[in-house]
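Chemist: Provided below are the primary sequence and the corresponding predicted coordinates.
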Amino acid sequence: MSTYYFVGIKGTGMASLARLLKDQGHEVLGSDIEKETFTQAPLEAAGIKILPFNPDNLKPGMIVVQGNAFNDDHPEIVQAHAMGLTVQSYPATVEEQVRRYTSIGIAGAHGKTSTTGLLSHVLAKLAPTNYLIGDGVGRGVADAQFFVFEADEYRDHFLAYHPDYAIMTNVEFDHPDYFKDLVDVVDSFKAYSQQVKKAVFAWGEDPQLRQMTFDVPVYYYGTNDQDDFRAVNIQRTASGSAFDAYHQDQLIGHFNIHLYGQHSVLNALAVIALAYTEQLDMAVVAEVLQSFNGVKRRFSETDKGDIAIIDDYAHHPSEIKATLDAARQKYPDRELVAVFQPHTYSRLKAYLNDFGESLKKADQTYVTPVFGSIREQAGDISNQDLIDLIPNGHAIDQHTLDQLLQYHQAVVVFMGAGDIEKYEDQYEKLLG
């Protein structure tokens, strides 16, 4: 067994991978900032030591995993090279796992974490399964058959992977700080698809995926007649969603999920398609699907008095639309209040009008100041530009959160990929 040292171990992907390697019997430790994150307690509970950044932490024989957020000039990385240690990226370390098992990489502008969590939950009940979920959860088991992981397109990280199967939930222009345009994104997904060994499962209503050519068989999933795997007779209620799944003209089974929104039906259908292709017991798949309750920061719910608080990672217009759609399904008769934190100035500028349209789905919308990235300048855009596009739009910050106390018997949805949790935590304290 090896000793792995993670530079930036509290990152969600890094924390997941650290926990997987620990489960496999390796010695694992790492460094990060001293500010507490939601990934910290699970790491420590797993017996993984977290240290402050310090080059003196490094010891001979360590394999150093370099987090995606850290450059080669980071003092620990400099020291690792000076000591002649093996230094490898997060994607390269994941690829070591990809090559060892029947691997399924989930890619897409949206839905990666939810689909990865759902597929991991299902496969782990049917066969020994390792997985990496983008909410900080990772698991390694002895004699694993499957490995399920998120394949993130940001900065082309997924081009390090050569999985057996790929699930592609959608292709949209995101990460404008890296990709030039939609064509650039499509080119990356195409390159990733060429590294898949067995088959691709792609959402049939995505125009980019429909136009893409693949070197391996492609199975489209969706709700239309031309899809290979179809969800029909969909019923969406306040208790969840139900549907019949077909492969071509053959009924696979009837499925119930305690999840909300049209996107959740599609995510479940992708999981069903993969399991069916691997000839797994569909009756067991149907049973296991019912026990999945979601992943962290994806439609996570808390009740506080007469308020239902929903926490979601949504930071792109399509994700906001899906989250509000899910909230409407579960709470059709309650006022829907959105609290949104724009994530990066470049993304806000690129999708300003789309953000406005998506947020109109709420009854009332509050927009916080922009959560900027260390990689960009503030630029010439602010949250007020977005507020001006929303009929019931309002500005909010940590000093004016008491505005939310006027709502009762309401659903308050906090959305964002920055530090929106601080607003949510403060609101909960105000509620008492």
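Modeler: That came through fine.
Chemist: CA atoms for contacts and neighbours, from now on please.
Modeler: OK.
Chemist: Contacts only, for S373.
Modeler: 343-345 (Cα atoms under 8 Å, 6 or more residues apart in numbering).
Chemist: does the residue nearest the centre of the chain count as helix, strand or coil?
Modeler: Nearest to the mean C-alpha position of the chain, counting by Cα atoms, centre = their mean, stands T113 at 3.0 Å. Look at T113: counting by DSSP: H, G, I helix; E, B strand; the rest coil, its state is helix.
Chemist: likewise D425?
Modeler: Assignment for D425 (three-state DSSP): helix.
Chemist: Can you tell me how far it is from L401?
Modeler: Distance of D425 to L401, computed by Cα to Cα, to the nearest Å: 11 Å.
Chemist: same thing with M83?
Modeler: Counting by Cα to Cα, the gap from M83 to L401 is 50 Å.
Chemist: out of those two, which sits in the more crowded spot?
Modeler: L401 (17 against 14; other Cα atoms under 10 Å).
Chemist: Can you tell me the closest non-neighbouring residue to the more buried one?
Modeler: Of all residues not flanking L401 in the chain, Y427 sits nearest, at 6.5 Å (Cα to Cα, 6 or more residues apart in numbering).
Chemist: my guess is that neighbour contacts T400, does it?
Modeler: No. Applying Cα atoms under 8 Å as the test, Y427 and T400 come out as separate, 10.1 Å apart.
Chemist: between those two, who's got more neighbours?
Modeler: Neighbour comparison, Y427 and T400: the larger count goes to Y427, with 18 against 9 (by other Cα under 10 Å).
Chemist: which residues does that one contact?
Modeler: 401-402, 404.
Chemist: try T37
Modeler: K10.
Chemist: Doesn't it belong to a helix?
Modeler: No. With three-state DSSP as the criterion, T37 is coil rather than part of a helix.
Chemist: From T12, how far off is it?
Modeler: When Cα to Cα is applied, the distance between T37 and T12 equals 10 Å.
Chemist: my guess is S239 meets N256, correct?
Modeler: No. Counting by Cα under 8 Å, S239 sits too far from N256 to count as a contact (9.9 Å).
Chemist: re earlier: spatially, what comes nearest to the residue nearest to the centre of the chain if we skip its sequence neighbours?
Modeler: G134 is the one closest to T113 (Cα to Cα, 6+ apart), at 5.4 Å.
Chemist: dropping in the other structure now:
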Amino acid sequence: MTSLNTYQNFYFVGIGGIGMSALARYFHASGKKVLGYDKTVTKLTSALVSEGIDIVFEDIIDDKIVGLDKENTLVIFTPAIKKLGILKHFHEEGFTVLKRAKVLGMITQSTNCIAMAGTHGKTTTSSLVAHLCKEADLSFSAFLGGIAENFHSNFIFNGSDFSVLEADEYDRSFLNLSPDWAVITSTDADHLDIYGDTATIEKSFCDFAGLVPSAQQLFVRKGINIGRETKTYAVNEEADFYSDNIREIGDKIYFDFHTENETVKDFEWEIPGIHNVENATAAIALLHSLGVDFQTLKRAIARFKGIKRRYAKHTYGDKIYIDDYAHHPTELDAVIGSVKTFYPDKKLLVVFQPHLFSRTRDFADAFAQSLSAADELVLLDIYPARELQENFEGITSTWLAEKIAMEAKEVATLENAFEIIKNKNFDILLTVGAGNIDTLYDGIVEWLSAKTNIATV
């Protein structure tokens, strides 16, 4: 296949996706001409336009597309895109058209690739690894699945010796990569519309692990059987690398980190949640194995600001607001469990938007159990994403709510959720989900700021 370096034009079909936009930024930073299509104007597409990337929001064959030279243009698309006139045009005209995962795989072949895999935790872990690489001044490019607060971007360019990225299990995309180093955070069942059953997704992770050349360069959460020798990491239990003595002092989290022959006390960072300490443990283990000293790592961990919509916490007097991207029962258990651990006596109101009819159907009982840990629940309508509701008759938020063993619950639309929240009595508000529930965020922050007359912390 022709090298990526031979192309001068890159057209992204679905450029507004978090993974697609990171790739677009990479080629733009490399001096290439980048264009694209997306169906919706978002904060992310607006940012890309402000950076000089040309985006259209109509599925039409415009003059810019007609003027592209097929020998000099690579078209990149996401599997989330189905039938589209623009994509059909490129295929019919003989352009080279590749999936995002294939292009990312080609980049990893020419770099020392550090890949984070797992059904949960990979965005936080990859963003933290990228941040640690930057603080250690390693030569790297990072492609992230979220907006890193330290960089206000999902793409970081600091050279090209290493590539840092998420290894996405959806559609088996991560099997296109060439990982030299890898972390596997979890292998819980998800994307059953693709995999069918738990055994198949677990085998896919084993296949990914098999791509890593050495056990010394593969870091796997203790308890996961990945079918080969690895380095293990854990929290509050012994492993090759582990953290313990976790405590919250003010707005900071402190923990001790252990290697097989060394203990480093009092790592400090700002990101709440036991699961986030686990992600930090993996990142520290990997960077230390790359030769970065603990003094640098301690300083870097303390400076990490997190990722947008990953346990984003604000305090307003005696009230706390947390916003999180969790959309799987295991993720809900982690975020709700962390809230209950650190604030056992505070009343927790959870506002949750289920993501995908298929995921809601496949994990309904687990969702019900996870959400029942809240003191009060507002359940929003299911966010369909790529799915059509008529293909999932009877799968609704009302159907899910009936399975949840609690009295203080109600189903609401996104449109009336804010007014419902304002009339609730709570100590902690948690908005959670992967759809468009994030549109509530700014209004809630403004309301709580005005209500308490206290700036967000």
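Modeler: Thanks, I have it. Everything numeric in this text was worked out from a predicted model, so none of it was measured.
Chemist: Spit out the contact partners of the alignment partner in the first structure of G19 of the second structure.
Modeler: In the first structure, the residue paired with G19 of the second structure is G13, using TM-score structural alignment. Listed by Cα under 8 Å, 6+ apart, the contact set of G13 of the first structure reads 132-136.
Chemist: try 6 Å this time
Modeler: If you count contacts by Cα atoms under 6 Å, 6 or more residues apart in numbering, G13 of the first structure has them with 134, 136.
Chemist: same check, this time on Q262 of the first structure
Modeler: By Cα under 6 Å, 6+ apart, Q262 of the first structure has no neighbours at all.
Chemist: how about it, what's its partner in the second structure?
Modeler: Aligned partner of Q262 of the first structure by TM-score structural alignment: I274.
Chemist: Would you map the helices across the stretch 251-400 of the first structure?
Modeler: Assigned by DSSP state H, counting those that start in this stretch, the helices in the stretch 251-400 of the first structure fall at 262-277, 282-289, 317-330, 345-350, 352-359, 383-387.
Chemist: ditto for the stretch 151-300 of the second structure
Modeler: Going by DSSP H, counting those that start in this stretch, the stretch 151-300 of the second structure shows helices at 192-195, 198-209, 274-289, 294-303.
Chemist: Give me the range in the first structure that the first one lines up against.
Modeler: So the one you mean is helix 192-195 of the second structure. Going by TM-score structural alignment: helix 192-195 of the second structure matches residues 176-179.
Chemist: one step back: which of the contacts of Y427 of the first structure sits closest to T365 of the first structure?
Modeler: Using Cα to Cα, L404 comes nearest to T365 of the first structure of the contacts of Y427 of the first structure, at 10.5 Å.
Chemist: ok, for the equivalent of M282 of the first structure over in the second structure, nearest residue in space, not its chain neighbours?
Modeler: The alignment partner of M282 of the first structure in the second structure, by TM-score structural alignment, is F294. Distances taken as Cα to Cα, 6+ apart place H288 nearest to F294 of the second structure, at 7.1 Å, with adjacent residues excluded.
Chemist: and the one you found, how many neighbours?
Modeler: 15.
Chemist: Same check on H81 of the first structure?
Modeler: If we define neighbours as other Cα under 10 Å, then H81 of the first structure has 13 of them.
Chemist: Secondary structure element holding the nearest residue to it once chain neighbours are set aside?
Modeler: Residue nearest to H81 of the first structure in three dimensions, not counting chain neighbours: V87, with 7.2 Å by Cα to Cα, 6+ apart. Secondary structure from DSSP states H and E places V87 of the first structure in strand 86-89.
Chemist: post-alignment, that strand versus the second structure, mean distance?
Modeler: Once superposed with the second structure, the aligned residues differ from strand 86-89 of the first structure by a mean of 1.5 Å; criterion: mean Cα distance after the TM-score superposition for the first structure.
Chemist: counterpart of I395 of the second structure in the first structure?
Modeler: Under TM-score structural alignment, I395 of the second structure pairs with I381 in the first structure.
Chemist: likewise G118 of the second structure?
Modeler: By TM-score structural alignment, G118 of the second structure lines up with G108.
Chemist: Now for that match: which residues touch it?
Modeler: 168-171.
Chemist: mind giving me TSV with the residues you listed and columns for distance to K296 of the first structure and neighbour count?
Modeler: Output for the contacts of G108 of the first structure, formatted as TSV (distance: Cα to Cα, whole Å; neighbours: other Cα atoms under 10 Å):
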residue	distance to K296 of the first structure	neighbour count
M168	21	27
T169	19	25
N170	21	20
V171	23	21
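Chemist: Map H328 of the second structure across to the first structure for me.
Modeler: Checking TM-score structural alignment: H328 of the second structure goes with H316.
Chemist: just L48 of the second structure next, same as before
Modeler: Aligned partner of L48 of the second structure by TM-score structural alignment: L43.
Chemist: Look up how far I9 of the first structure lies from that match.
Modeler: 9 Å.
Chemist: Check G105 of the first structure too.
Modeler: Taking Cα to Cα, one finds G105 of the first structure at 22 Å from I9 of the first structure.
Chemist: Tell me which of the two has more neighbours.
Modeler: I9 (29 against 25).
Chemist: how about the more buried one, secondary structure?
Modeler: Assignment for I9 of the first structure (three-state DSSP): coil.
Chemist: Would you confirm that it contacts L29?
Modeler: No. Using Cα atoms under 6 Å, I9 of the first structure is not in contact with L29, being 7.9 Å away.
Chemist: count of neighbours near G30 of the first structure?
Modeler: 24.
Chemist: What is the end-to-end distance of stretch 64-71 of the first structure?
Modeler: OK, stretch 64-71 of the first structure end separation, Cα to Cα: 13 Å.
Chemist: got the contact list for it?
Modeler: 4-8, 87-90.
Chemist: ok, so of these, who is nearest M415 of the first structure?
Modeler: For these, the nearest to M415 of the first structure is G8 (24.5 Å; Cα to Cα).
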